[in-house]
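# Sequence first, then the predicted structure, then my questions.
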Amino acid sequence: VVVTLAVDGPHFDQYTGGVYSHEPGFYDKNTALHGMLLVGYGKHGEDCWILQNSYGTDFGDEGFMYLKRGTGKALGCCSILVSPTYPKV
């Protein structure tokens, strides 16, 4: 499943591991949309989505990111629930 995240560029680019829960201001000048591959969900100390980034293994945890899940917000953390997309075969 491909998802789009609303992220704060400078903060997002510095992610090195753990569960990411930084919420950018949607109209903040640093907010950008970024596509990632949703590959699973689980617990990494807390409920999270497991995402794979296109930046390669230098990003996050060997190319993966753990995003807070179950925030109680309709759109989810970083608006992950806005536009998930999957192929129809």
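Here it is on my side, so go on. Nothing here was measured: the structure is a model prediction, and the numbers come from that model.
# Could you use CA atoms for every contact and neighbour count after this?
Noted.
# pretty sure Val19 is touching Lys43, no?
No. Using Cα atoms under 8 Å, Val19 is not in contact with Lys43; the gap is 9.3 Å.
# So those two - more neighbours on which side?
When Val19 and Lys43 are compared for neighbours, Val19 comes out ahead with 20 against 13, by other Cα atoms under 10 Å.
# here's the one I want to compare it with:
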Amino acid sequence: MDASDDSFQFYDHGVYDPHKCGSKDRQLDHGVLAIGYGTTPMNYWLMKNSWGTDWGLQGFFKIAKDNNKCGICTSSVYPVIQ
């Protein structure tokens, strides 16, 4: 995802829904883990960050689910267990 904006680096509550955020491959600079989703107060992904529990919501954050905010769905990967 594009985590370069100060608003993400200082996120501490709510659903992150930035207006200034890249979504192209060349703008992606940070990896996070999707662990869930919700719908209140809007559709969002629940994500785990790697910056420790002092950041965000004890190390987690909510990001608007629609429109590929910050490229959150641009380079997604998942394991295939065989």
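Received, thanks. No experiment lies behind these values; they were computed from the predicted model shown.
# Could you get me the TM-score between them?
Here the superposed chains carry a TM-score of 0.81, computed using TM-score structural alignment, normalised by the length of structure 2; 77 aligned residues with a Cα RMSD of 1.7 Å.
# coming back round to it: between Val19 and Lys43 of structure 1, what contacts are shared?
Residues touching both Val19 of structure 1 and Lys43 (Cα atoms under 8 Å, 6 or more residues apart in numbering): none.
# Let me know the secondary structure of the aligned residue in structure 2 for Ile50 of structure 1.
Using TM-score structural alignment, the equivalent of Ile50 of structure 1 in structure 2 is Leu46. Assigned by DSSP: H, G, I helix; E, B strand; the rest coil, the conformation of Leu46 of structure 2 is strand.
# burial count for Lys73 of structure 1?
Neighbour tally, Lys73 of structure 1, other Cα under 10 Å: 11.
# Any figure for the gap between it and Glu23 of structure 1?
According to Cα to Cα, to the nearest Å, Lys73 of structure 1 and Glu23 of structure 1 sit 11 Å apart.
# As a check, name the ranges of all helices in structure 2.
Under the criterion DSSP state H, structure 2 contains helices at 6-9.
# Cool, thanks, signing off.
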